[in-house]
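Trainee: predicted model follows, preceded by the sequence.
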Amino acid sequence: MADNLHDRTGAAVTVSIDESRPVSAFIVTVADGSPAGRADFVDSPTVDQERIFFHTEVDREFSGRGLAGILIREALADSIRTGRTVVPVCPLFAGHLDKHGDDFVADGGRFRLPTKADLAVVRRATRAGS
């Protein structure tokens, strides 16, 4: 992931990826090592190189620091690096791509609108991860 990330307060943050569970996530961590938020995703079981982002949240105590935006930007940058197509089920991802999708594509990114089949994949994954 990218180095030298800072939130709106100027504090250093890191973003890592956890793919050890049925529902994987990008995790944002603050300087003291505390996890502050996550962007949950599942990789499509039927379409190679597609990643379905379905939930993003930041703990209330860290709200207002721009951490959700950092998570989204880092996840999208990773999708460009790894050649994955983004499927934005999460309203935050969808909103970001609605506003900045042309720039994302110009930088080499790919995304498509979610389908009912994508929602079914998310339902199955979240049940399996419970």
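Mentor: Perfect, thanks for sending it.
Trainee: from here on, contacts and neighbour counts on C-alpha atoms
Mentor: OK.
Trainee: name the nearest residue to residue 92, sequence neighbours excluded.
Mentor: Once flanking residues are discounted, residue 92 sits nearest to residue 56: 7.1 Å by CA to CA, 6 or more residues apart in numbering.
Trainee: check contacts around that neighbour.
Mentor: Neighbour list for residue 56: 37-40, 68, 90, 92 [criterion: CA atoms under 8 Å, 6 or more residues apart in numbering].
Trainee: just checking, what packs against the helix or strand where residue 117 lies?
Mentor: Using DSSP states H and E, residue 117 sits in helix 116-128. Packing partners of helix 116-128 (3 or more CA pairs under 8 Å, 6 or more residues apart in numbering; DSSP states H and E): strand 35-43, strand 50-58.
Trainee: how about the last one: buried residues?
Mentor: With burial defined by 16 or more other CA atoms under 10 Å, the residues of strand 50-58 counted as buried are 50-58.
Trainee: what's the first helix or strand after it?
Mentor: Strand 50-58 is succeeded, C-terminally, by helix 67-82 (DSSP H and E).
Trainee: presented hereafter is structure B, for comparison with structure A:
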Amino acid sequence: MTQAAEPVVRNVDARHRYEILVEDVSAGFTAYRDHDGQRVFFHTEIDDAFAGRGLASVLVQQALSDVRATGRQIVPVCPYVAKFLKKHEEFAGITDPVTPEILQWLDTALAR
């Protein structure tokens, strides 16, 4: 029996998202926009074919670690990222609150 390859997380800056790949197949992503030294995460999605493997947690863990390495703050608009942060206090020092101003800015940035 062969062992499955570890998932790979990469930042695709041109698409404003981190993607998670399983054996070179895109399994999901967490989307963001950058604003004044903050990385505002607003949506996380794992393809149904990859559900139940804990990939969202791996994806968000590595994305937030990357944000920390760049010196930015995290703004968790995405419900999954917000839930993840409640269980992972090691990111508390780089987490900014979601404010009405951030939500308004995000709506404009996404042209909703």
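Mentor: Done, it's in. What you see is a predicted model; the values in this text were computed from it and never measured.
Trainee: between the contacts of residue 56 of structure 1, which is nearest residue 119 of structure 1?
Mentor: Using CA to CA, residue 90 comes nearest to residue 119 of structure 1 of the contacts of residue 56 of structure 1, at 10.6 Å.
Trainee: which residue is the nearest non-sequential neighbour of the aligned residue in structure 2 for that closest one?
Mentor: Using TM-score structural alignment, the equivalent of residue 90 of structure 1 in structure 2 is residue 78. Distances taken as CA to CA, 6+ apart place residue 42 nearest to residue 78 of structure 2, at 4.1 Å, with adjacent residues excluded.
Trainee: quick revisit: how many neighbours does the match of residue 90 of structure 1 have?
Mentor: Residue neighbour count, defined by other CA atoms under 10 Å, stands at 18 for residue 78 of structure 2.
Trainee: wait, it touches residue 41, no?
Mentor: Yes: if you go by CA atoms under 8 Å, residue 78 of structure 2 and residue 41 touch, sitting 5.7 Å apart.
Trainee: what touches both of the two?
Mentor: Overlap of the contact sets of residue 78 of structure 2 and residue 41 (by CA under 8 Å, 6+ apart) is empty.
Trainee: which position in structure 1 aligns with the residue nearest to residue 78 of structure 2?
Mentor: Residue 42 of structure 2 maps onto residue 54 in structure 1, by TM-score structural alignment.
Trainee: ok, now residue 68 of structure 2?
Mentor: So residue 68 of structure 2 corresponds to residue 80, using TM-score structural alignment.
Trainee: give me the distance between the nearest residue to that match once chain neighbours are set aside and residue 72 of structure 1.
Mentor: Closest residue to residue 80 of structure 1 apart from its sequence neighbours, by CA to CA, 6+ apart: residue 109 at 5.0 Å. As judged by CA to CA, to the nearest Å, residue 109 of structure 1 and residue 72 of structure 1 stand 13 Å apart.
Trainee: kindly report the same for residue 33 of structure 1.
Mentor: Counting by CA to CA, the gap from residue 33 of structure 1 to residue 72 of structure 1 is 20 Å.
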